[in-house]
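J.: All I have is the shape, not the residue letters:
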């Protein structure tokens, strides 16, 4: 493996920036080895990548070379690295261990209340009714080859009509059906970006998107999103000075802050991106989950005539319907859609016809189903806010106008320690640092979804309050994060 990947090397300064400072009585070498192994499991350090030379890493970390030697020895002993004479030390996956990305997808294997994923469930009866409705159509498709690299034509038309009804005229040729929004983003990056390209992202942002960029070896340049929203001057300046190849934005009930970008700021970003030649990838997965305000028009509708070609809109049904329905889409110029379909065929010749027919049926019932979904979210958001105010009044948050979660300020950098202790009390939740573009920030934050029933949310808050009152452990570099949705 080393020879095949000989061009992939992790720089010493890059690795040093990802590692926490040694703390407590734990030996420094063991602390660092555990941190590196966690980064490997979590995918933030790729497999089969050459680690920095011992002397270089020692200099970057300002520690002795003997300590780095002990770190690498421990990584080799535990199976997270291997070495060959003259080839260096390479990252590896120990026998029997599974990357965290897979374990997150598998979900909790215990009875803990899961607040690590902001994902709704689909009512069983609704699913059964929809499956019964599409059964005859599926039988008709069984007489065809079943390959639809662009997506089922009827579904493409339905998604296009959805954009048109929201104020952005769209034809089916501008739509590519994908296996979720994450798949759409990966296709776009694969076609438009090369390793080393700069990508502008929000900070904080959606962790799975950030992970995809790291795996694609892109260089992220972050712009802040605070409780009050985007700093539009910094965003415009970054587009002008950095000239990124691509920018990934979540303007509708931003994940995790819940902010909604004003129309005038959307228009300014579109103009700035057109001037810099930057592709805008706009994630509208949460756009329909407007609880207190009208649904915003599509971001691309703010482009000047002829300028919407620089805006690629991605979305999915995972937040409005169910994560298990792996249906997403992207809207782009028809020529780019054709190129992306060619990119897609190399690894995935088309999505499941069954899933696409099911998605088509559910989209057709949107006016019936969405109000019920929003009513439940209203009730759950109120229950979570009430429970937090009652049990942990020192925490603060801004109530979002939509979306699926609260971005809670704990007042002190204890998020990782609290998440570790909360698991012992039967609550699975992630530190705000998982949403950061750079290590060591947002440790004072938790993203708390309100996607579970009110009584479950009240019990989860009660358990977290108990964990907080009982005292917190020192942060551990060994705790493995769970999948973020």
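T.: Yep, that arrived. Since the structure is predicted, the reported quantities are computational estimates derived from the model, not experimental observations.
J.: drop to CA atoms for contacts and neighbour counts, all remaining ones
T.: Fine.
J.: could you pull out the strands for this protein?
T.: 81-84, 88-91, 113-114, 175-178, 198-203, 219-226, 229-230, 246-249, 279-283, 311-316, 328-331, 405-409, 427-428, 445-449 (DSSP state E).
J.: So residue 115 sits against residue 428, correct?
T.: Yes - the criterion here is C-alpha atoms under 8 Å, and residue 115 meets it with residue 428 at 5.5 Å.
J.: What distance separates the opening and closing residues of stretch 292-303?
T.: 26 Å (C-alpha to C-alpha, to the nearest Å).
J.: What of stretch 424-444?
T.: OK, stretch 424-444 end separation, C-alpha to C-alpha: 20 Å.
J.: alright, now check it against this:
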């Protein structure tokens, strides 16, 4: 039985300009729904609208919709369930590029393998864990040990911080969602980068924000004049920015731009949400940068809220993040938190507390991993993909590769047939833009990177021979 019904209005919105692909319209409708299923925007197990209802909503014949649904069924993208109509599914494929367990090789997540030392830190944390079993496990601010450790890490990096300025969260995404819910009202504007982290877009939009984008271009960075004008003209309630090793472009703000951005935010009454989850993943960047909030003049720091986590540095399986802000906001966030979650698991907090003591050594190891991935990717692109451009990055988790043609979603779709999952460019943008780009992660083992690039090479040749009609404007889930 289907888990959920997708209404005709919702499907029509997802379809967009589905008639623009050329060829028979039933084929165009089939292709568009197929892409929506494969990229997860229509989840598996979703019941599609009835043929007659969809035909009326799209102002086409029922025969056209029937033909498209037949193609979906024969292609394995839907099943017919008595009493439920057409229910979506993801068909099985020949997995030509596979991971160690025989499944799809996954490039949708720009993460690295677990840092050495987690198992030992877990064992050592068990003694500390016993102390917490005598009391309640809920702690909205986070355990004192971890709050102190995070504060000490900021202080060591040049930003004096106290425990009262730290709230521990269940990863960075939980921090973004909590801040969005507390700081935004429906209809408020939120300044965002384009491209950017897609789940931040979603959290801000769910809080009712209207997103106002400013472009970030590989090799050029932020559109500084547009950033200043948007801040002044739209007076956004919040601005979500990644000033260090921006995801996905890898760009970093200059000292001067950081100072100007904070000053502009103060004038506009904007709270800056600074995502620093990749901020310490330096490879070979010239010079060093302080945490963003350190660039604020006394009194202006309240305009800067910092977001961090260990997902990119230690391991994404440790769902521990944090918010650094002035104590009054921390208390407000802690009071609002129970509506969404009741605290971060205590054992994971204890593990991270121990791991933070070893951050210099951990970061050195990550630096070597990312350098090897970056250098090998540039070699592979230069030798095997003459149409592509992989700009040199000096840090961060991914390369924002220019394809030379607006075919990113087609390429991501074709890569699935080769056993590779990868996120298409539009997933990092708004309204289907960024089809000329593809994000390729740098932190996976070199053998997996090479295997994935081989799969991309086969997919690239396939779409050059036979482009998929109407595939633009869709991207995989990050």
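T.: It's in. If you're wondering where the values come from, they're calculated on a predicted model, not measured in any experiment.
J.: TM-score of the superposition?
T.: After superposition, the two chains reach a TM-score of 0.83 (TM-score structural alignment, normalised by the length of structure 2), with 442 aligned residues with a C-alpha RMSD of 3.6 Å.
J.: quick revisit: tabulate the strands of structure 1 (a markdown table), appending mean neighbour count and distance to residue 419 of structure 1.
T.: Shown next, in a markdown table, are the strands of structure 1 (neighbours: other C-alpha atoms under 10 Å; distance: least, C-alpha to C-alpha, whole Å):
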| stretch | mean neighbour count | distance to residue 419 of structure 1 |
| --- | --- | --- |
| strand 81-84 | 17 | 28 |
| strand 88-91 | 23 | 28 |
| strand 113-114 | 22 | 12 |
| strand 175-178 | 29 | 33 |
| strand 198-203 | 24 | 21 |
| strand 219-226 | 18 | 22 |
| strand 229-230 | 18 | 26 |
| strand 246-249 | 22 | 27 |
| strand 279-283 | 24 | 28 |
| strand 311-316 | 26 | 29 |
| strand 328-331 | 27 | 31 |
| strand 405-409 | 23 | 13 |
| strand 427-428 | 23 | 7 |
| strand 445-449 | 26 | 9 |
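J.: Export the ones you listed to a markdown table and append columns for distance to residue 268 of structure 1.
T.: Compiled in a markdown table, these are given as follows (distance: least, C-alpha to C-alpha, whole Å):
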| stretch | distance to residue 268 of structure 1 |
| --- | --- |
| strand 81-84 | 47 |
| strand 88-91 | 43 |
| strand 113-114 | 38 |
| strand 175-178 | 25 |
| strand 198-203 | 16 |
| strand 219-226 | 15 |
| strand 229-230 | 12 |
| strand 246-249 | 14 |
| strand 279-283 | 13 |
| strand 311-316 | 13 |
| strand 328-331 | 21 |
| strand 405-409 | 26 |
| strand 427-428 | 39 |
| strand 445-449 | 29 |
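J.: What lines up with residue 436 of structure 1 in structure 2?
T.: Aligning on TM-score structural alignment places residue 436 of structure 1 opposite residue 429 in structure 2.
J.: number of nearby residues for the aligned partner of residue 136 of structure 1 in structure 2?
T.: Using TM-score structural alignment, the partner of residue 136 of structure 1 in structure 2 is residue 127. By other C-alpha atoms under 10 Å, 10 other residues sit near residue 127 of structure 2.
J.: Same question for residue 4 of structure 2.
T.: There are 13 residues near residue 4 of structure 2, going by other C-alpha under 10 Å.
J.: quick one, what contacts residue 207 of structure 2?
T.: Applying C-alpha atoms under 8 Å, 6 or more residues apart in numbering to residue 207 of structure 2 gives the contacts 180-181, 184-186.
J.: just to revisit the earlier point, and of the strands of structure 1, who's closest to residue 120 of structure 1?
T.: strand 445-449 (9.7 Å; C-alpha to C-alpha).
J.: What span of structure 2 is that closest one aligned with?
T.: Residue span in structure 2 matched to strand 445-449 of structure 1, by TM-score structural alignment: 437-441.
J.: how near is the aligned residue in structure 1 for residue 269 of structure 2 to residue 305 of structure 1?
T.: Alignment note (TM-score structural alignment): residue 269 of structure 2 maps to residue 277 of structure 1. In this view, residue 277 of structure 1 and residue 305 of structure 1 are 16 Å apart by C-alpha to C-alpha.
J.: of those two, who's got more company?
T.: residue 277 (16 against 8).
J.: Let me see the ranges of the helices in the stretch 51-200 of structure 2.
T.: 51-58, 62-74, 118-132, 144-156, 172-183, 198-206 (DSSP state H, counting those that start in this stretch).
J.: deepest of those, which one?
T.: Across the helices of the stretch 51-200 of structure 2, the average number of neighbours (mean count of other C-alpha atoms under 10 Å) peaks for helix 172-183, which reaches a mean of 22.
J.: Packing partners of that one?
T.: Judged by 3 or more C-alpha pairs under 8 Å, 6 or more residues apart in numbering; DSSP states H and E, helix 172-183 of structure 2 is in contact with helix 198-206, strand 304-309, strand 321-324, helix 327-336.
J.: in structure 2, which residue is closest to the centre?
T.: Nearest residue to the geometric centre of structure 2 (C-alpha atoms, centre = their mean): residue 197, 3.9 Å.
J.: hang on, the earlier thing: which of the strands of structure 1 sits closest to residue 23 of structure 1?
T.: strand 445-449 (21.1 Å).
J.: once aligned to structure 2, how far is the closest one on average?
T.: With mean C-alpha distance after the TM-score superposition for structure 1, strand 445-449 of structure 1 departs from structure 2 by a mean of 0.5 Å once superposed.
J.: Now do that strand against strand 405-409: the angle between them, please.
T.: Interaxial angle of strand 445-449 of structure 1 relative to strand 405-409 (axes from the mean of the first three to the mean of the last three C-alpha atoms, to 10 degrees): 160 degrees.
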